[in-house]
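Participant: just coords:
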């Protein structure tokens, strides 16, 4: 993959790949694990509501799915009201969007150069069979309650590929997209920027550096508040919170 795009063709897909498709003019991407036979396992709050927060903020977000056409997929049926971990054909997963692959084990220089979050990570992925085992197990067990900020579709796919979960309850999830949004917000809101430079060029440089550093330290490949946990221990009860690890013990 290159710096400009992670787009791939369907012919290049392999079972266990972490794939995604951009929604709503590239505002947000929906992620899942390709399991073969043109089928994807993914985590959703509900079809068309993957960017939903469950609050008044939803009015400020555009839906992550295309405008419904009224047509029902012959293979998947009507999935518009499904939520949690579901299985869909690749056409339903893409929702008319293009296909991209998420990259693992990239270098720090590549990660920083790939300024848009939610496309790659420094963390190494496990073998494809491990990702498939986790995804298929969670299809039956669930992955907790969907949360845009702490337990979303990208978090699900990253767990399937790496087996890593957050240790504490007080940080953003594994999602590179949310890390990027948080980095932007912290950069914009950071008043000390004006004391670091007086020139426009300098301000842009400092803001860019802060953004890159914020994204880098939030990446699951470098952060220290994560722990690897077998999917067999990740049994999520109906209505539970997002999966978390506290003091080495799984909690829901």
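Facilitator: Yes, it's here. Just so we're clear, the structure is a prediction, and the values are computed from it rather than from any experiment.
Participant: CA atoms for contacts and neighbours, from now on please.
Facilitator: Noted.
Participant: Dead centre of this structure: give me the residue that sits there.
Facilitator: Geometric centre of the chain, nearest residue: residue 154, 1.7 Å, by Cα atoms, centre = their mean.
Participant: A further structure is provided below for comparison with the first:
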């Protein structure tokens, strides 16, 4: 049952349009996608068998994620997807790659959002109706979601866009991903806060760090921040992610 401690869900409870995820590499990160029904998931990958990556040599040792079916024994339903990139349609077994199934929560309360300290599990933003979610996912499967970027355009960003239609229209901030926001919030809390000099006790430092981390996560959530706008999926440009002129126009309309 989905609750405070876990978002784990069984397959029989899934509905088309659900945003699902599965943890990888001992909970180092989670891979996200949209369940579209009939045991299939649409998700966004970096390519070459990698679900996530930085584009550096570190990917070989930290972020490499082998498909559940090697190229010499491909999935009978999906075929060999080990060399594909971009937006893919996979069976739920290939998507999970042996991991457990979790559902991403929308329109959670601020208290629940803060209580779920690990990013990438929920958001304060509301989800659109399932028919809109499925339309976006199907459109992006056919047209792409731009270039993969671990902090600004990753698998969680893809799933959140499908669910909300929201895009970030500033180029200097992190994307919609709660995982990326949590990483940056943790880094900021550890090394960037001048408040850490106000106390020398361990408990005081822990309280200051925890407060900075929670605040940073909260203000960067897609449901709170102001640098986002609703963009029709048809306005997306396959190779660049989003037509910036369209985003700017939509932002001006909001103001």
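Facilitator: Received the coordinates, thanks. Everything quoted here is computed from the prediction, not taken from an experiment.
Participant: all helices of the stretch 101-250 of the second structure, in order?
Facilitator: Taking DSSP state H, counting those that start in this stretch, the helices of the stretch 101-250 of the second structure run over residues 110-115, 130-143, 155-164, 178-191, 202-219, 244-254.
Participant: So for residue 44 of the second structure, which of those sits nearest?
Facilitator: helix 155-164 (4.8 Å; Cα to Cα).
Participant: Identify the residues contacting that closest one?
Facilitator: Contacts of helix 155-164 of the second structure from elsewhere in the structure, counted by Cα atoms under 8 Å, 6 or more residues apart in numbering, are 17, 19, 31-34, 43-45, 51-52, 120, 125-128, 130, 132-134, 136-137, 145, 166-167, 175-179, 230.
Participant: Ok, stretch 209-224 of the second structure next?
Facilitator: 110, 113-114, 117, 119, 123-126, 166, 176, 178, 181-182, 185-186, 188-190, 193, 196, 225, 228.
Participant: okay, that stretch sits on what stretch of the first structure?
Facilitator: Counting by TM-score structural alignment, stretch 209-224 of the second structure pairs with residues 207-222 of the first structure.
Participant: cool, and stretch 156-166 of the second structure?
Facilitator: The aligned range for stretch 156-166 of the second structure is 154-164, by TM-score structural alignment.
Participant: For the stretch 1-150 of the second structure, which segments are assigned as strands?
Facilitator: 19-24, 29-37, 40-45, 86-91, 102-103 (DSSP state E, counting those that start in this stretch).
Participant: a markdown table please, covering those and showing distance to residue 220 of the second structure and mean neighbour count.
Facilitator: Output for these, formatted as a markdown table (distance: least, Cα to Cα, whole Å; neighbours: other Cα atoms under 10 Å):
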| stretch | distance to residue 220 of the second structure | mean neighbour count |
| --- | --- | --- |
| strand 19-24 | 20 | 23 |
| strand 29-37 | 18 | 25 |
| strand 40-45 | 22 | 25 |
| strand 86-91 | 25 | 21 |
| strand 102-103 | 21 | 24 |
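Participant: how close does the closest residue to residue 21 of the second structure other than its chain neighbours get to residue 126 of the second structure?
Facilitator: With Cα to Cα, 6 or more residues apart in numbering as the measure, residue 32 is the residue that lies nearest to residue 21 of the second structure, at 4.2 Å, once sequence neighbours are left out. Note on residue 32 of the second structure: its distance to residue 126 of the second structure, by Cα to Cα, to the nearest Å, is 17 Å.
Participant: do the same with residue 141 of the second structure
Facilitator: 23 Å.
Participant: Of those two, which one has the most company?
Facilitator: residue 141 (17 against 14; other Cα atoms under 10 Å).
Participant: Alignment lookup: the more buried one to the first structure.
Facilitator: In the first structure, residue 141 of the second structure lands on residue 139 (TM-score structural alignment).
Participant: With residue 62 of the second structure instead?
Facilitator: So, by TM-score structural alignment, residue 62 of the second structure is matched to residue 61.
Participant: Residue 52 is in contact with its match, correct?
Facilitator: Yes. With contact defined as Cα atoms under 8 Å, residue 61 of the first structure counts as touching residue 52 (7.4 Å).
Participant: So for those two, which sits in the more crowded spot?
Facilitator: Neighbour comparison, residue 61 of the first structure and residue 52: the larger count goes to residue 52, with 23 against 15 (by other Cα under 10 Å).
Participant: Wait, the more buried one touches residue 65, no?
Facilitator: No. Taking contacts as Cα under 8 Å, residue 52 of the first structure lies outside contact range of residue 65: 11.4 Å.
Participant: Tell me the spacing between the match of residue 62 of the second structure and residue 30 of the first structure.
Facilitator: Taking Cα to Cα, one finds residue 61 of the first structure at 14 Å from residue 30 of the first structure.
Participant: Same question for residue 93 of the first structure.
Facilitator: 8 Å.
Participant: Over to residue 16 of the first structure?
Facilitator: In terms of Cα to Cα, residue 16 of the first structure sits 16 Å off from residue 30 of the first structure.
Participant: how many neighbours does residue 204 of the first structure have?
Facilitator: Using other Cα under 10 Å: residue 204 of the first structure sits among 13 other residues.
Participant: Same check on the one 10 residues further on?
Facilitator: The local packing count at residue 214 of the first structure equals 18, with neighbours defined by other Cα under 10 Å.
Participant: And for the one 3 residues further on?
Facilitator: Residue 217 of the first structure has 13 neighbours, counted by other Cα under 10 Å.
Participant: same check, this time on residue 173 of the first structure
Facilitator: 28.
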